[in-house]
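My questions concern the predicted model and sequence given below.
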Amino acid sequence: MLAKDRVSSSIATSDFISRDLSWMKFNYRVLDQVKKPSRKIFEKLKFLAITSSNLDEFFMIRVGSLYNYIDYGKERVDYSGLREKPFRKKLLQEAQQFFQEQNRYYTENLVPQFEQNHFSIVKDLARLSDKQRKQLEEYFNLTIYPMLTPMTYDSYHAFPTLMNKLLVFGVVTREPDTKKDNKKLSFVQIPQNLPRFYEFDDDDYVTFVPIEEVVRTYIHRLFRNITIQSVNLFRITRNGDFTLDESDDLESSFVEEVRRKLKTRKTGRVVRIETESGYSSWMMRQLINRWNIDKDNLFEVEPGGLLDFTSLWQIVKHHDFRNRVPKTPAPVPPVTYPEMGNEDIFEVLKHRDILLHHPYNDIEPLLDLIEKSAEDPNVLAIKLTIYRLASESRITAALLKAAENGKHVSVLFELKARFDEENNMREAQRLHKAGCFVIYGVSSIKTHTKLLLIVRKDGKQVTRYVHMSSGNYNEQTAKLYTDLGLLSTNEVYAHDVSEFFNVITGHSSPTDYQYLITAPRDMREQLISLIRQEAENAKKELPSGIAIKINSLEDREIISELYSASQMGVPIQLIVRGICCIRPGRPGLSENITVRSIVGDFLEHSRIYYFHNNDEPKVYSGSADVMVRSFDRRLESLFLAADPTVKKQAMNIISYNLRDNMNTYLMQEDGSYQLIKRGKSAPFDIHKEFFRVTLDELESVKLF
């Protein structure tokens, strides 16, 4: 059997699907949004930029993590059964195929649509008018040229540190009028603070000129009296996966350790080179040898393509096209709070729980609660966990105001929130200087839970207001991500959340929670217990069923329990947006398991766990996915939907997800996905239908 056939056989026979190969399938589903005929060109460019950003992060973290094993000789066996080096080859081959599909669709299908949509990307400056070329030359002379620094690599010059994800020219030169081979390699890095495109805005038409083409045209001015043999554009991706040395519990040491590790992202080992075609083979040999990679790590853009599709955001967000990107409908009031904004939120929450379903419901009630708490003289304390914040966050502003007004403010900033570390450190220091009690994470565990506790004096009584969520305290992503957040004054929630904050901010280990399931304490065990109860009910021929909506499903123990429950006859409906390592529909293993993935206008981010429980459903929501890291290396929480209406709302969300026939992919036994074909059925698009949910609909909702 050939090595390639052995790899395919191993992947196909495993009961578990590779996490990383599953992620590649997810990015293909995002790429499908680029290909959707109903989408306008600017939507397509947006989704193409997202696929490119996704792929960058994938190489920095997942491929970077794999190289941490390879480089240090550590053993790793993928769920597919492959060891480190064979899996590296398979993974890079899959990434190559995706990269080529991206670029092929861009050049063959998108670029021809530019002209009719009143813009173009002009790479050949000869196509510009004399006036435009003169303007570009002035821009180069006055703005770009002073910023450029040619960096030569030879026996007298050390190899320069080239920045992660920036465009770089590799320039091969030699002395003129000499016969000996005296080639030299220099690098010209395009500054990151320049816009990717220079714009000519002429009436109703915009010409975008890539900044690299301006530099290429005048790059000879950096190499005077020298023969330039080749000018090669490329972009590198570095390993961004790092672990922290947290042996020292001192806060200041931890913050400095985070800062130090962040710098390694700028110098981490190279895991990918993207390059334009026609590059100098001599130059590429130097780079490949220097960075200890091979041709599998080399991703080549064909003529007419574009390096780094994330730059397309500049076009999507251009002011001339603002009205040509479909607008999201205005948020609607929560079904249990139709009078939103007309009543005092403090009083409303004394009488009912409010489940916010973003982005269909505005985040405003939550922001209103926090901002009023900052000003209300009766509010005594505010406690909050922060994983990712919006830029110019209203929440940070409210917490600063609260501290200024003398309230006790406790904030846990997770400094290990990937790619938000620097922003979180900066915001945490602002709050610390204002007098807030700031915690920088909890030892080696990442705090991913989303919890808010407000303590307010009501005469002689004290009322505790809680918010528990699947999403971040971020008013920007609340418009783009689907998330659930529960506002309540229920004393059981308040007690549990108070106890959990004592774990986070102090040294406490509560004996029990009534409405919360927490990690790393016992979340995996509790979920396993709930799954086994469904299997036991099925065995007794009692009603059973499991429906779970999450972002990622990877934990082997939970997957094994779901397999066992399926074999006992439990119907299992899984809605998993991204990574999914379970193999549905395999005879004798998982015939009763169905997996859907929904990819569309909004990023599916909410988590809901439903257990039929012999017609007495238990429903949870919260911050945790079914991942090893969620159960073992993170502070996570799931909250029970105790209020009957809230429970019905959560069940209705799952019901709608199962009815969607516009954005839904069915996962096949081999790990591939097929878009559901609507046929003659009426369209049901959850990203539209959730704007129309009524209280009456909840009464009849039933799963299984």
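Right, received. Where do you want to start? Numbering: from 1, shown residues only.

When you work out contacts or count neighbours from here on, use the C-alpha atoms and nothing else.
Noted.

any idea which helix or strand comes after the helix or strand hosting Q97?
According to DSSP states H and E, Q97 maps onto helix 84-105. From helix 84-105 onward toward the C-terminus, using DSSP H and E, the following helix or strand is helix 111-114.

Can you tell me what sits against that next one?
The contact list for helix 111-114 (C-alpha atoms under 8 Å, 6 or more residues apart in numbering) reads I41, S120.

about what we covered before: could you say what helices and strands the helix holding Q97 packs with?
The contact analysis (3 or more C-alpha pairs under 8 Å, 6 or more residues apart in numbering; DSSP states H and E) places helix 84-105 against helix 19-35, helix 64-71, strand 298-301.

what's the spacing between the closest residue to L233 other than its chain neighbours and L162?
Setting aside the residues directly before and after it, L233 is nearest to F169 in space (C-alpha to C-alpha, 6 or more residues apart in numbering), at 4.5 Å. Noted for F169: a distance of 11 Å to L162, by C-alpha to C-alpha, to the nearest Å.

okay, now the one to match up with it:
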Amino acid sequence: MAETVFFNRDLSWLGFNERVLLEAAKDTVPILERIKFLSIYSSNLDEFYRVRMPVLMAVDEHRQNADGQGNYELAKAEINRQQRKFGAIVAEQILPELANHDIHWIYNKFIPNQITDQVVNLFFNEVLAYIYSICIDKDLTDFFAENNKLYQLVILKDALGEERLELINVPTDSLQRLYSLQDDGHTYVVFLEDIIKYNLSYLFPNDTIQGVYNLKITRDAELKIDNTTEEDITTVLERQLETRDFGFATRFLIEPGIPLRSLYRLIYALKLGNASVVEGGGYHNLKDLNSFPLNGASFSYPKWPSIHSVPIPGNETLFSLILKEDVLVNVPYQSYDPILRFFNEAANDVFVDEIYTTLYRVANNSRIVSALMTAARNGKKVVALVELKARFDEANNIKWAKQMKAAGVKIIYSSVDLKVHAKVALAKRVISEKEEFLGLLATGNLNESTAKFYTDQILLTSHKPMLKELQSIFGFLSKSKKAPGSEDQIDFKHLLVAQFNLQQKFLNLIQREIDNAKAGLVNGITIKLNNLEEKILISKLYEASKAGVKVQLIVRGICCLVPGKAGLSDNITVTRIVDRYLEHGRIFIFENNGNKEIFMGSADWMNRNIYSRIEVCFPLYDTKLKDIIMKIVNLQLQDNAQESIYKFLKDINTI
């Protein structure tokens, strides 16, 4: 019997990020989009160093693989390999392609004479006001190298031959990172740090510059909240957010060529002894390539205008339509307007007396939150579960929670140990003492900004039995104690809810396909996820494969399941989609002897989702909507999936 095996989760995630990087190498992708994929790769890697590398560093000395090499070292080696590939893609593909369009990106090159006067003027007119220097050997008493900020190490010799080190800030938080300069019809793109470097002799007129090297420090981003604290969680989080960028250093990213004696002096002075020293390219923080100054329609993807897919006659409302039939919105292909309208109608419908919702990542200028505050001012009972521990969105969520509370919205928070990751909303209407429910259940955040580039599914329904279960979930979440006990058992017949029935229900659904395979009945499993890690569910999929069940997986990121292994996973395939949109929806399809059952929802199959979050998955009952989801998923299992999906949804909207 084949041994049950699992991929390493961190190496799997790094494999996903390499898949992002490979999009930058495709000559079929427009050049500006290729540069943006370089930006996404860099941003992802920064987050990995802030979130995962501290974990790997902590356990490395206790747990090693069979070769005696810890996971931290394995990850570091893989990152170094990818960084070399990154540099090769830029040098061998991106720069020549830009040059073909007479756009000259000054990347690891001297600034050409044609633009030196412009570079000097930029330095004195715009840059110099934000520059400061720190002498490494003298001025470090109160200096702290900030997280993910760029610096330049300048090695100088004075008139007596004495060497000293100066640290120069690169003020990307105040100025743009890349400048587009024109000369005689030619375009040159120059980094801010190269503008500074070219003018350093002005800052040090009495010294000889021996070398200039770009640096960046990445720090641990973990927030540590004591679950026994009696303080208000917003107070605790705000205090920790103020110090997040002052965590211990996990990575010291350096430009190649720094003399070792200077590097050691710098490490000692900046207290970076425990950080991983990584030799990168000549430039860091390349997530800033997201704003690469390049205009022209031919340089970007062709526009796909959002499809308006929910036609509502002028004498009707969205609510009246939902009361007649389920509505499914597939963003970003289809317009997000129906979701905004759901909240707007709930806020102003005279029959709505209660509104409940979960908020995980809130848009910076959220019209959804504005509608909730309007509803509260209109005298409706509005309850919002705000997840304050949504990583890197904590401050924004705290801001909105305070504003909603001031407007009369009842704010509830999840517990320290149990995040609420569900994406749901509920409006209750009362007409002649009769209750009606209208619900919103989604695979992605209620966030109109991310809905422009995350692929998600949102179901709008008036299915009363399902929504009564949703009402019970909000009742549970409103309690001060968030860990479900015996008194909190809810008889879920429709919804799958983590901490209650989600894992067991999925195990049962897989088992039914196994039983059908053994009985010679129609069987099969197709699942789309962001991440797949949880070993009990993976082992059940292995069991299904060994029973002859065809298992098709679409997994964007982490995938600890090993497909195609003889005797274990022969019948399992894994597809990874990286395209212009970020695949984010979670879809679960079970053949059920020809009577397909389809679920969608917020839950990945990760340990955190299964064991330490409230997640909600929901069934799709409408036959027409099932057919749409099946068509989308089948297209996703093919090449060029996103363009095909857009054309499909556009076509059915015109029928």
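That came in fine, so what should we check first? These figures come from a predicted structure and were not determined experimentally.

TM-score for this pair?
Aligned and superposed, the two chains score 0.91 in TM-score terms (TM-score structural alignment, normalised by the length of the second structure); 644 aligned residues with a C-alpha RMSD of 2.8 Å.

ok so, going back, give me the common contacts of F169 and L162 of the first structure.
Q189.

so what corresponds to the residue nearest to L233 of the first structure in the second structure?
In the second structure, the residue equivalent to F169 of the first structure is Q152, according to TM-score structural alignment.

Quick check, its match in contact with P171.
No: in this structure Q152 of the second structure lies outside contact range of P171 using C-alpha atoms under 8 Å: 10.9 Å.

on that earlier part again, residues in contact with the helix holding Q97 of the first structure?
Under C-alpha under 8 Å, 6+ apart, the answer for helix 84-105 of the first structure is 7, 20-21, 24, 28, 31, 48, 63, 66, 69-70, 75-78, 296-297, 299, 301-302, 305-306.

run the last query once more with 6 Å
R76 (C-alpha atoms under 6 Å, 6 or more residues apart in numbering).

mind checking how far that helix is from the chain centre?
Taking C-alpha atoms, centre = their mean, to the nearest Å, one finds helix 84-105 of the first structure lying 20 Å from the centre of the chain it belongs to.

what angle do it and helix 19-35 make?
Per axes from the mean of the first three to the mean of the last three C-alpha atoms, to 10 degrees, the angle that helix 84-105 of the first structure makes with helix 19-35 is 0 degrees.

Could you list the buried residues of helix 84-105 of the first structure?
Across helix 84-105 of the first structure, burial judged by 16 or more other C-alpha atoms under 10 Å covers 84, 87-88, 90-92, 95-96, 98-99, 102-105.

Turn the residues you listed into JSON lines, columns for distance to G240 of the first structure.
Shown next, in JSON lines, are these (distance: C-alpha to C-alpha, whole Å):
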{"residue": "E84", "distance to G240 of the first structure": "18"}
{"residue": "F87", "distance to G240 of the first structure": "19"}
{"residue": "R88", "distance to G240 of the first structure": "17"}
{"residue": "K90", "distance to G240 of the first structure": "21"}
{"residue": "L91", "distance to G240 of the first structure": "17"}
{"residue": "L92", "distance to G240 of the first structure": "17"}
{"residue": "A95", "distance to G240 of the first structure": "18"}
{"residue": "Q96", "distance to G240 of the first structure": "20"}
{"residue": "F98", "distance to G240 of the first structure": "21"}
{"residue": "F99", "distance to G240 of the first structure": "20"}
{"residue": "Q102", "distance to G240 of the first structure": "23"}
{"residue": "N103", "distance to G240 of the first structure": "24"}
{"residue": "R104", "distance to G240 of the first structure": "28"}
{"residue": "Y105", "distance to G240 of the first structure": "28"}
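
List just the nearest of those to L480 of the first structure.
Q102 (23.4 Å; C-alpha to C-alpha).

Any figure for the gap between the counterpart of the closest one in the second structure and R586 of the second structure?
Matched by TM-score structural alignment, Q102 of the first structure corresponds to F86 in the second structure. Going from F86 of the second structure to R586 of the second structure by C-alpha to C-alpha gives 30 Å.

and stretch 608-622 of the first structure, which stretch of the second structure?
The aligned range for stretch 608-622 of the first structure is 587-601, by TM-score structural alignment.

got the buried residues for that stretch?
587-593, 596-601.

What of stretch 142-152 of the second structure?
A145, E146, N147, N148, K149, L150, Y151, Q152.

Of the residues you listed, which belong to strands?
L150, Y151, Q152 (DSSP state E).

thought the last one was touching G211?
I take that to be Q152 of the second structure. No: using C-alpha atoms under 6 Å as the test, Q152 of the second structure is too far from G211 to be in contact (9.9 Å).

Can you get me the start-to-end distance on stretch 417-430 of the second structure?
36 Å.

counterpart of that stretch in the first structure, which residues?
With TM-score structural alignment applied, stretch 417-430 of the second structure matches the range 444-457 in the first structure.

Residues contacting the matching stretch, please?
Here stretch 444-457 of the first structure makes contact (C-alpha under 6 Å, 6+ apart) with 378-385, 414, 462-469, 623, 633-637.

out of the residues you listed, which are buried?
The neighbour count (16+ other C-alpha under 10 Å) marks 379-385, 414, 463-469, 623, 633-637 as buried among the contacts of stretch 444-457 of the first structure.

which ones among these are found in strands?
Residues of those located in strands (DSSP E): 379-385, 463-469, 634-637.
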